[in-house]
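S.K.: below are the sequence and a predicted model; questions follow.
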Amino acid sequence: MQEKQLTTDAKGHFLNTNQGFSADGQWLVYDTRNDDSKIISTGSIEMVNVATGEIKALYHTKNQSEYGPGVGAVSFSPVANRVIFIQGIRNANEKNPYGFTRRTGVAIDIDKPEQPIYMDARDITEPFTAGALRGGTHAHSWSGDGKWISFTYNDFVIEQLSKTNHDVKDLRTVGVMFPRKVNVADDLEGENNSGEMFSVVVTKVTENRKPGSDDIDKAFDECWIGKKGYKKADGNWQERAIAFQGNVIDENGVQKTEVFVVDLSADLSTAITGEKLEGTANSRPVVPNGVKQRRITFTKEGILGPRHWLRSSPDGTNIAFLSKDKTGFINAFMVSPNGGTVKQVTFNQFDIQSGLNFSPNGRYISYVAQQAIYITNVVTGKTIALTPSATENNKPVSAVLWSPDGNLLAYNRFVENSEGKNLQIFLLPVISELL
């Protein structure tokens, strides 16, 4: 197996942590960052053909500056020729730059470049609008059927309130959007926008966690469970569900991160009686009727290792995450969405250095370790390095992506040139029979 450098031009080619390939496997989409933290100053989205290396520009921000708007973290729909990415609020400037509560999800149909489609509506002006949010969505992920999108969320209204009321905090949470147009009156400042999707938060967070309880003050780094959901313990099928990481406090007052699940109903457009879906000036948006949240891991160490998103096997039977094993190394573990025994998957005597991704057939996971590309058979635990260990200057960066047919891996690696170094995209064929 010989890796191939796909991109060569002197700029960044930053792949998202998942869903980088087009549905037909012919294209990879990326933003032009060289640094994970630089969405604020990144102004373009592109895609590259995996066979020919042809590059197509998809989108450029208007009035881009060091303060925003900024774009990044782009994902391909698994069923359509459409991508979604983060964009900062249109009026970003030195006084009001790109930030956690000042970003939104924008889509592009690849046959209509430069024509932004605002997916989640935004309304920070009272009276607020049901189906619109009041802050910033981030890390958008398509459901298996490409109809719904999950994201993490921070609330601008609560962020501003927290500056005068220290009992209130802007707590990161997880939300979803689904097809239903939401109209919001535009404003002269460019803060608000209508959206093609109806957006809600689906995880409950609180400033006042009780030690030893399942209370969380942060929900983040989620994934859809299965391409079509999962089989519940009672034998019924749950069509839509999300696994996410939540920060709890144990009986000793120590914070750790555990795996949680929310089961979603088919209609999330109504609030529980007496509550407002869109929130108020003094309260964050509420979780809609039809959402059931539960904790499924009760581990000693909690989730540990490099930042990573949870990953579900395609059939929805397992959720993968990283933690420290008994020998002290960061390895991969899995748990059923119904809870129960946590199973160790990798037994490496070295740390995993990146997030995980399942192969399309669910048999393997890919990741970076020892500055090389690795895959592990999740049934047998057999592990193999697919590339030699690299130096610090040209090591693989971030997650390793599978093509839809499972025959190709894509990842970022720094490549040095006369002007410095740039994140380039590399491809590696996979011969799964090795495992």
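M.R.: On my side now, so go ahead.
S.K.: contacts, neighbours, all on C-alpha from now
M.R.: Will do.
S.K.: give me the element residue 73 is part of.
M.R.: strand 71-76 (DSSP states H and E).
S.K.: run through who's touching that strand.
M.R.: 14-16, 18-23, 29-33, 39-45, 61, 82-88, 139-142 (CA atoms under 8 Å, 6 or more residues apart in numbering).
S.K.: just the helices in this protein please.
M.R.: 156-161 (DSSP state H).
S.K.: can you tell me the centre-most residue of this protein?
M.R.: By CA atoms, centre = their mean, the mean C-alpha position of the chain lies nearest to residue 139, the distance being 3.8 Å.
S.K.: from what I see, it and residue 151 are in contact.
M.R.: Yes: in this structure, residue 139 is within contact of residue 151 by CA atoms under 8 Å, at 5.4 Å.
S.K.: tally of neighbours for the spatially closest residue to residue 290 that is not a sequence neighbour?
M.R.: Of all residues not flanking residue 290 in the chain, residue 265 sits nearest, at 5.0 Å (CA to CA, 6 or more residues apart in numbering). Neighbourhood size, residue 265 [other CA atoms under 10 Å]: 16.
S.K.: ok, residue 133 touching residue 284?
M.R.: No: contact criterion CA under 8 Å: residue 133 and residue 284 do not qualify, at 9.6 Å.
S.K.: and the residue nearest to the centre of the chain, how far is that from residue 349?
M.R.: Remark: distance between residue 139 and residue 349 (CA to CA, to the nearest Å) = 31 Å.
S.K.: please apply the same query to residue 330.
M.R.: 9 Å.
S.K.: likewise for residue 187?
M.R.: Residue 187 is 56 Å from residue 349, by CA to CA.
S.K.: what's the answer for residue 83, then?
M.R.: Counting by CA to CA, the gap from residue 83 to residue 349 is 38 Å.
S.K.: of these two, give the one with the bigger neighbour count.
M.R.: Set side by side, residue 83 and residue 349 show more neighbours around residue 83, with 24 against 12, by other CA under 10 Å.
S.K.: is it true that that one touches residue 58?
M.R.: No: between residue 83 and residue 58 there is no contact under CA under 8 Å: 9.3 Å.
S.K.: can you give me every residue that contacts residue 362?
M.R.: Residue 362 sits next to 313-315 when contact means CA under 8 Å, 6+ apart.
S.K.: contact partners for residue 201?
M.R.: Listed by CA under 8 Å, 6+ apart, the contact partners of residue 201 are 153, 173-176, 285-288.
S.K.: take the one below as the second:
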Amino acid sequence: MKQITFAPRNHQLTNTRTWTADSQWLAFDVRPSGASFTGETIERVNVDTGEVEVIYRATNGAHVGVVTVHPAENKYLFIHGPQHPDTHWQYDFHHRQGVIAEQGQVSNLDAMDITEPFTPGALRGGSHVHVYSPDGQYVSFTYNDHVLHEYDPKLDLRNVGVAAPFGPVIPQGEHPRNYGGTFWSVLISRTTPTPKPGSDEINRAYEEGWVGNDRLAFIGDTLAADGEKVPELFIVDLPKDELGWKQAGDLPLQGTADRMPAPPAGVMQHRLTFTHDHRYPGLVNVPRHWVRSNPQATQIAFLMRDDKGVVQLWLIAPEGGAPRQLTHNDSDIQSAFNWHPAGHSLGFVLEERIACCDAASGKVTYLTSDHGNPPSGEAVVYSPDGRYLAWMEEVSGFRQLWVTETGC
């Protein structure tokens, strides 16, 4: 293993798609910590030479972070906080947007319109963790709503959305915080503040992952019969063409003053896991992880406790059925994970080391040992050629970037 950044500051990797397509550069931001959104630059480092380049520098009091990379082109997606923030409009879950940086030019991914009548294809709040689909055509994100946050914060529920390349979208309203976007953005999850206990209803949708190019899986918080939260796995089939993305269903795509934006017609979420009666019900939230499909889109991986209470990797088909326990470790998996680009293994942190497991047998192989400090559990990411795994590890009080060869 080798350390590839050395400056006395934090280097923050996103949980997936942090590599350029040629497997030469890792993109990162420079937040002081994962929770403090005060970084001003998006950068990248060459894993062979250690050369660092600034991709984008924020201005006018704005901050940026959570960068991901297009699977084939030198395009970088990241969160951009408000410019000229003031006491009424500062960075928050519902005050942020996605932007695309390409060859020194920056464009808005999503549009915002917070004034009635709201604009179809525009959001009314903040998008977060923007990830390209495998073919680079679409972008998934999580979402919080400014309009509902102002109306009643209990209605501002976390949801999952997709930006589709059918813009531009120009807001109808003239609020100074409105802006246009290059993509058409909609929500694809459906939440309710009062899920019926024991039902498939959810009050939160999050930690999504692409399943091929036309499906998206995510975690949804259900309620057990006794009212306890149980995170379960859900999936949606996405529209096939531009008309499908722009056709409203039973509720307006753009939402109303007291209702969240709604998915396009025919976009229905389906529950894949049913764990309410398990000894340890639900997908785990610690460690935080994002559900991930293999490149073949035949298996979705997630973290859940076994009957002994140990956090293991599990697999399920996108069509549903009984989940299969993949790993049988004696101790918890300690991190988010990702698939090898060939689909034969998955990488993660186990026993404070970088490890991978065979996707068929679950056999674990340790790739590192003797860490100075434990690897961060926030990101363990394969390079597109499968040669490296990258992660973050503290050195002298600062998060630095590390890589190790995978041997496959």
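M.R.: Cool, got the structure. All values reported here derive from a predicted model rather than from experimental measurement.
S.K.: what TM-score do the two superposed chains give?
M.R.: With the length set by TM-score structural alignment, normalised by the length of the second structure, the two chains reach a TM-score of 0.94; 399 aligned residues with a CA RMSD of 1.5 Å.
S.K.: if we can go back for a sec, by neighbour count, which of the contacts of residue 362 of the first structure wins?
M.R.: residue 313 (25 neighbours).
S.K.: quick one: map that one onto the second structure.
M.R.: Per TM-score structural alignment, the equivalent position to residue 313 of the first structure in the second structure is residue 294.
S.K.: residue in the first structure matching residue 248 of the second structure?
M.R.: In the first structure, residue 248 of the second structure lands on residue 271 (TM-score structural alignment).
S.K.: no wait, residue 141 of the second structure
M.R.: Checking TM-score structural alignment: residue 141 of the second structure goes with residue 151.
S.K.: also residue 32 of the second structure?
M.R.: That one, residue 32 of the second structure, aligns with residue 34 by TM-score structural alignment.
S.K.: and what of residue 18 of the second structure?
M.R.: Under TM-score structural alignment, residue 18 of the second structure pairs with residue 20 in the first structure.
S.K.: give the contact list for the residue nearest to residue 215 of the second structure when sequence neighbours are not counted.
M.R.: Spatial nearest neighbour of residue 215 of the second structure, excluding adjacent residues (CA to CA, 6+ apart): residue 237 at 4.6 Å. By CA under 8 Å, 6+ apart, residue 237 of the second structure lies in contact with 214-216, 267-269.
S.K.: repeat for residue 25 of the first structure
M.R.: 50, 403-405.
S.K.: in the second structure, which of these still touch?
M.R.: Retained in the second structure (both residues aligned by TM-score structural alignment, their matches' CA atoms under 8 Å) from the contacts of residue 25 of the first structure: 403-405.
S.K.: can you flag the buried ones in these?
M.R.: 403-404 (16 or more other CA atoms under 10 Å).
S.K.: which one of the kept ones among the contacts of residue 25 of the first structure sits closest to residue 238 of the first structure?
M.R.: residue 404 (24.0 Å; CA to CA).
S.K.: residue contacts, the closest one?
M.R.: Neighbours of residue 404 of the first structure in contact, by CA under 8 Å, 6+ apart: 21, 23-25, 360.
S.K.: in the second structure, which of the residues you listed still touch?
M.R.: The contacts of residue 404 of the first structure retained in the second structure, by both residues aligned by TM-score structural alignment, their matches' CA under 8 Å: 21, 23-25, 360.
S.K.: residue in the second structure matching residue 214 of the first structure?
M.R.: Counting by TM-score structural alignment, the partner of residue 214 of the first structure is residue 200.
S.K.: with residue 92 of the first structure instead?
M.R.: Using TM-score structural alignment, residue 92 of the first structure pairs with residue 85 in the second structure.
S.K.: ok, now which ones touch its match?
M.R.: 61-62, 91.
S.K.: around the closest residue to residue 220 of the first structure other than its chain neighbours, how many other residues sit close by?
M.R.: Among residues not flanking residue 220 of the first structure along the chain, residue 245 sits closest, at 5.3 Å (CA to CA, 6+ apart). Neighbours of residue 245 of the first structure under the rule other CA under 10 Å: 27.
S.K.: distance of the counterpart of residue 245 of the first structure in the second structure relative to residue 98 of the second structure?
M.R.: Matched by TM-score structural alignment, residue 245 of the first structure corresponds to residue 219 in the second structure. Distance of residue 219 of the second structure to residue 98 of the second structure, given as CA to CA: 21 Å.
S.K.: I'd say residue 388 of the second structure and residue 404 touch.
M.R.: Yes: counting by CA under 8 Å, residue 388 of the second structure touches residue 404, with 5.5 Å between them.
S.K.: okay, and the common contacts of those two?
M.R.: What both residue 388 of the second structure and residue 404 touch, as defined by CA under 8 Å, 6+ apart, is an empty set.
S.K.: so the two - more neighbours on which side?
M.R.: Shown here are residue 388 of the second structure and residue 404; by other CA under 10 Å, residue 388 has more neighbours (20 against 17).
S.K.: nearest residue to the more buried one in space, please, no chain neighbours.
M.R.: residue 405 (4.5 Å).
S.K.: since we're on the aligned partner of the one you found in the first structure, how many residues are nearby?
M.R.: Aligned by TM-score structural alignment, residue 405 of the second structure pairs with residue 429 of the first structure. Counted by other CA under 10 Å, the residues lying close to residue 429 of the first structure total 17.
S.K.: sorry, back to before: looking at the kept ones among the contacts of residue 404 of the first structure, spot the one nearest residue 10 of the first structure.
M.R.: Nearest to residue 10 of the first structure among those, with distances taken as CA to CA, is residue 21, at 21.9 Å.
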